[in-house]
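Enquirer: All I have is the shape, not the residue letters:
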């Protein structure tokens, strides 16, 4: 069975803290949304929300006191890929990269 990984760069964590106001103990849930585009699912893109109450993480990682996770119903979106959350300096926003393990 595939075990997905999530990695978040230091620059992306800084962006989440500065732009979204996250602090230690917060949780960020990544989920699929209809419309948009991604290299892993046509017609769907990835979004995030602050979800400090969720206890149903299928995959998670913690960095600098912030938990980043995906719930079981959204694992299909990744289609066997790991998620890397980086920062695009030119656009001043986070960007998602997907790689097969």
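Expert: Sure thing, it's come through. What you see is a predicted model, and the numbers here were worked out from it, not measured in a lab.
Enquirer: contacts and neighbour counts: CA atoms only from here.
Expert: Will do.
Enquirer: just the strands in the protein please.
Expert: Listed in chain order, the strands found in the chain under DSSP state E are 6-8, 27-34, 44-50, 57-63, 66-71, 81-88, 93-100.
Enquirer: how about these, which one is nearest residue 14?
Expert: strand 81-88 (9.1 Å; CA to CA).
Enquirer: Put this next to the first one:
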């Protein structure tokens, strides 16, 4: 399993959420939304410190992570977080 965060996506989060170098963002599973991996579930993000990270990636000074008890969502694949210039929005996909 792997977590890959593109620089453009990390910069977008820094700008939109007022983040500073050293801050952490938790990627978590939530009910509802437009998730394509598991019906009825999608991914959310929150500014929090890691407790027991299962996946972790530092990009642009920000630590992105998913706690160990949520990595089943990725199911031995890669979670890619990118920024879509065309729509000016974040794209999270499991590949």
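Expert: Yep, that arrived. All figures in this text were calculated on a predicted structure; none of them were measured in a lab.
Enquirer: returning to that earlier point: just the strands of structure 1: most buried one?
Expert: strand 66-71 (a mean of 20; mean count of other CA atoms under 10 Å).
Enquirer: give me the stretch of structure 2 that that one matches.
Expert: Here strand 66-71 of structure 1 aligns to structure 2 at residues 62-67, judged by TM-score structural alignment.
Enquirer: got it, and stretch 5-17 of structure 1?
Expert: Residues 2-14 of structure 2 are where stretch 5-17 of structure 1 lands when matched by TM-score structural alignment.
Enquirer: contacting residues for the residue nearest in space to the middle of structure 1?
Expert: For structure 1, the residue sitting closest to the mean C-alpha position, by CA atoms, centre = their mean, is residue 30 at 4.3 Å. Under the criterion of CA atoms under 8 Å, 6 or more residues apart in numbering, the neighbours of residue 30 of structure 1 are 46-49, 68-71.
Enquirer: and if you look at residue 48 of structure 1?
Expert: When contacts are counted by CA under 8 Å, 6+ apart, residue 48 of structure 1 is found next to 28-31.
Enquirer: Please repeat the previous calculation with a cut-off of 10 Å.
Expert: Residues in contact with residue 48 of structure 1, defined by CA atoms under 10 Å, 6 or more residues apart in numbering, are 28-33, 68-70.
Enquirer: Now for those residues: which two are most distant?
Expert: Looking at those by CA to CA, the two members farthest from one another are 33 and 68, with 17.2 Å of separation.
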